[in-house]
Structures are given as structure tokens and as C-alpha cells.
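[1] Give me the fold of what follows.
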Amino acid sequence: MIERLRGEIFLIENDYIGVDVQGVGYQVYVVNPYQFEEGTATTIYTHHVVREDAALLYGFALIEERNLFRSLLAVSGVGPKAALGILSAGTPTQIVSAIQAENTAFLTKLPGIGKKTAARLILDLKDKLANWLPATGDQQLKANPFESNDRETVIDALTALGYDEKEALQLAEYSYKENQSVEAWIRAALRQKGVR
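    Next up is the predicted model:
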């Protein structure tokens, strides 16, 4: 199995990117190919799907996205294309929060998710994802220390550096640590994308 690729992006298409790893070009299906930039070095966390008629790579900028993708694939009726669609509609925290809160209204707005699949997501994943957030129940987002005034400052700084709002939120979320300064938080967020 291929867990990770580190190389240069040489191609961006509507639903995938091309990553050159020491002269070998890999086709990697991603949530939003246009978050990447041709000619830049990147690290992509991957999920390798081998079928009778194809070997496919699905890639993620953040390992947490890849791990949630794998959890989604364990749900009956959710294939790789549907799982990518779900991840394109919100951050992992938003999706997990909706599952844990049994928010079918949110889940049925996700691409390709009807009432039956939303019910399956809740039934199959609610307990498995119980430790995803620091709090449980309806207070998940309110109790999350990530939700602070400093968060907005970090997201604003990242968007000023050219990241779109969704990616800025994801970078801020995964680089958050309690009691760190805003400057340290921004540096940690940039390291998530390999900027030093």
C-alpha cells in the first residue's frame, strides 16, 4: 500500500493532480485539486485502492482527512467518490460533529448522501469517532478550545498568504495547541504545508 507521496505537482485537473516522485508521475484523486499549485513540492497522504480493473490513489493534504476518509469507506454504501464528496463539503471537524450530534439535516446536504446513508453514517461511525473532538454531545463545538478569538486571527493571516478559507481553517485546526502564541500557531500551520 502507498501511504504517502512527496514530490512536485506537475498537473492539475478537475478531480486529480499529478505528482512527480523522482521521475515517476502519480495520478492522485483529491478533494479540491485547485488548492494545489503546479511546480510546488508537496506531501500527500494517500489511500490506495486496488480493484480488478484499476489501482487508484486518493490523496489528502492532512493526515486527519485521510483517516476520516478511511472511516467513511467502512460505511455500507459509501465508496471513494462519495467519501471525497463528503470531505469536499466541510472540514473533518464539521463532518464528525454532525455525525456525533446526529445532525441528519447537515448530512443530507452532503453530495450523494440521502436519508438512508446519513442514518448509516450515524449508526456506524458515531461511537467510532467519539474521541475525535475533546468534548461530547451537543457541546462539542462550544467546548472545543480551538474555537477562540486567536483562531480568527490565524485564519485571517493564512488567507492573506493566499490560502482559501476552507484550507486556512483546516491548517489552523490541525496545528492548534493550547497556550501557544498566535505567531507560533501561524508558523505551525504553515509547517503543515511544508512552508518554513
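[2] Only C-alpha atoms from now on, for both contacts and neighbour counts.
    OK.
[3] quick one: the strands in this structure?
    For the chain, the strands defined by DSSP state E occupy 4-12, 16-21, 24-29, 41-50, 55-60.
[4] I'd say S71 and D127 touch.
    No - S71 lies out of contact with D127 (Cα atoms under 8 Å); the separation is 11.6 Å.
[5] which of these two has more neighbours?
    The residue with more neighbours, out of S71 and D127, is S71; 17 against 11, by other Cα atoms under 10 Å.
[6] What residue, apart from its backbone neighbours, is nearest that one spatially?
    Residue nearest to S71 in three dimensions, not counting chain neighbours: L125, with 7.5 Å by Cα to Cα, 6 or more residues apart in numbering.
[7] Now do the contacts for the spatially most central residue of the chain.
    Centroid check for the chain by Cα atoms, centre = their mean gives E65 as the closest residue, at 3.1 Å. Taking Cα atoms under 8 Å, 6 or more residues apart in numbering, we find E65 in contact with 87, 92.
[8] separation between V78 and P111?
    Distance, V78 to P111, by Cα to Cα, to the nearest Å: 11 Å.
[9] One more, please, to line up against the first structure:
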Amino acid sequence: MYEYLDGAVVNVNPAYIVVDVNGVGFLVNVANPYSFELDAKQKVFVHQAVSENDQTLYGFKKAEDKELFLNLLKVKGIGPKSALAILANDDHTGLINAINNNDVSYLKKFPKIGPKAAQQIILDLKGKVAVENEVGTLFDLSTTSNQALDEALEALIALGYSEKEVKKLTKKLSEQTDRTTDQYISSGLKLLMKG
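    Below is the predicted model of the structure:
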């Protein structure tokens, strides 16, 4: 699986870009191809979707956009093309707020998203995505001054624990000083298993 491509965008089309990485051209489907600079070396975050008869790359300017795309793919009935169409709008804050505030009418504005699909997006993602904070994460954790602790909290959420469960641990874990990220994760898991 690819994380990103670092190369020059050599071709821009209405539905995709071509990224040249050391002489190999990768066709990457993107939400807004014209937001990428032609002939400029840049990092394109990618997700590879593999099906029975196809392998497709989907690209994003920021890692946070890729994370939001992957969250949308978890929604029942939302495929890569629908998720990409939703992300074509640069107002991701509006999208996330609509999800967290049950705003079905906002979500219905996206192509091929009807009332049922909008409700499913809310049902599957409410409370799981939040507005990007200063650390660049999509989770709405108030960050501490302890980078190892912040990384541990994000890792616990990535393991599948809810943001609410992880927020409850912050105070107890922050009392433990001089710990590595790994040690904070171990302590957090022990606390989660007790509760």
C-alpha cells in the first residue's frame, strides 16, 4: 500500500492527475485536479483501491484529506467515487460540522447523496471525525504540551477506542511524566481495560 507519491505533476485532466516519480507516471484520481500545480514537484497522499479487475489510486493534497476520505469509505453505501465527490468541496469543516450536528440537508447537496445516504454518513461518522486542530489531526482532542502523550492518545483512537473514552484518560495519563509514547499507550490500554 502506498502512503504518498513525491514527484512532479506532469498532466492535469478533469478527473485525474499524472504524477511522475523517477520516470514512472502514476495516474491518480483526485477531487480537484486543477488545485495541483503542473510541472511542480509535490507530495500527493494516496490511497490504493484494489478490486477484482482494477487498481486505482486516489490522491489528496493533505494527509488530513486522505484520513477523511478513508472515514467516508467506512460508511455503508459510500464508495471511492462518492467519497471523492464529497471531498471536492474545500469546506471540510462544514462537512465535519454537518456530520456532527445531524445536518442532513447539507449532506444531501453532494452528488448521489440522498436522505438515506446522508443519514448513514451521520450514523457511521458522528463523533468520529472532528475539525482539524493545530497538530493536524482530525480528532478533536485538546492537545497537551506533551507530544508523547498526544501521540499516544491519537494511537488509542486509531485502535478503535472512542474519543470520549480517550478524553477521560488524559488527566490520569498527564500525571505520569517522563514517559515514551509506547509507555503512555500501555498505561492507557490498562486504564481502558479496567473501565
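[10] What count of nearby residues applies to P134 of the first structure?
    So P134 of the first structure, with other Cα under 10 Å, has 12 neighbours.
[11] what do you get for A49 of the second structure?
    The burial count for A49 of the second structure: 12, using other Cα under 10 Å.
[12] Now for the residue nearest to it when sequence neighbours are not counted, how many residues are close by?
    Spatial nearest neighbour of A49 of the second structure, chain neighbours left out: T56 (5.2 Å); criterion: Cα to Cα, 6+ apart. Number of residues near T56 of the second structure (other Cα under 10 Å) recorded here: 16.
[13] Spatially nearest residue to the aligned residue in the first structure for Q120 of the second structure (excluding sequence neighbours)?
    Alignment note: Q120 of the second structure maps to R120 in the first structure; criterion TM-score structural alignment. Using Cα to Cα, 6+ apart and skipping residues adjacent in sequence, the residue nearest R120 of the first structure is V75, 6.8 Å away.
[14] show me the contacts for V19 of the first structure.
    So, once contact is read as Cα under 8 Å, 6+ apart, V19 of the first structure ends up touching 5-11, 25-28.
[15] Just the buried ones among these, please.
    Using 16 or more other Cα atoms under 10 Å as the burial test, these include 5, 7-11, 25-28 as buried.
[16] Which of V78 and P111 of the first structure has more residues huddled nearby?
    A count of neighbours by other Cα under 10 Å puts V78 above the other of V78 of the first structure and P111, at 20 against 16.
[17] Could I get the full set of helices for the first structure?
    Ranges of helices in the first structure, per DSSP state H, are 63-73, 80-88, 92-100, 104-107, 115-125, 140-143, 149-160, 165-174, 182-192.
[18] Can you say which of those helices is nearest to V50 of the first structure?
    helix 80-88 (11.6 Å; Cα to Cα).
[19] Just give me the closest of the buried ones among the contacts of V19 of the first structure to Y34 of the first structure.
    Distances from Y34 of the first structure to those, taken by Cα to Cα, are shortest for L11, at 10.4 Å.
[20] contacting residues for that closest one?
    17-19, 38.
[21] Show me what counts as buried in stretch 22-36 of the first structure.
    Quick answer for stretch 22-36 of the first structure (16+ other Cα under 10 Å): 25-33, 36.
[22] Over to stretch 111-125 of the second structure?
    113, 117-122, 125.
[23] residue contacts, the residue nearest to R120 of the first structure?
    120-121, 124-125 are the contacts of V75 of the first structure under Cα under 8 Å, 6+ apart.
[24] Kindly report the same for T181 of the second structure.
    Neighbours of T181 of the second structure in contact, by Cα under 8 Å, 6+ apart: 148-149, 151-152.
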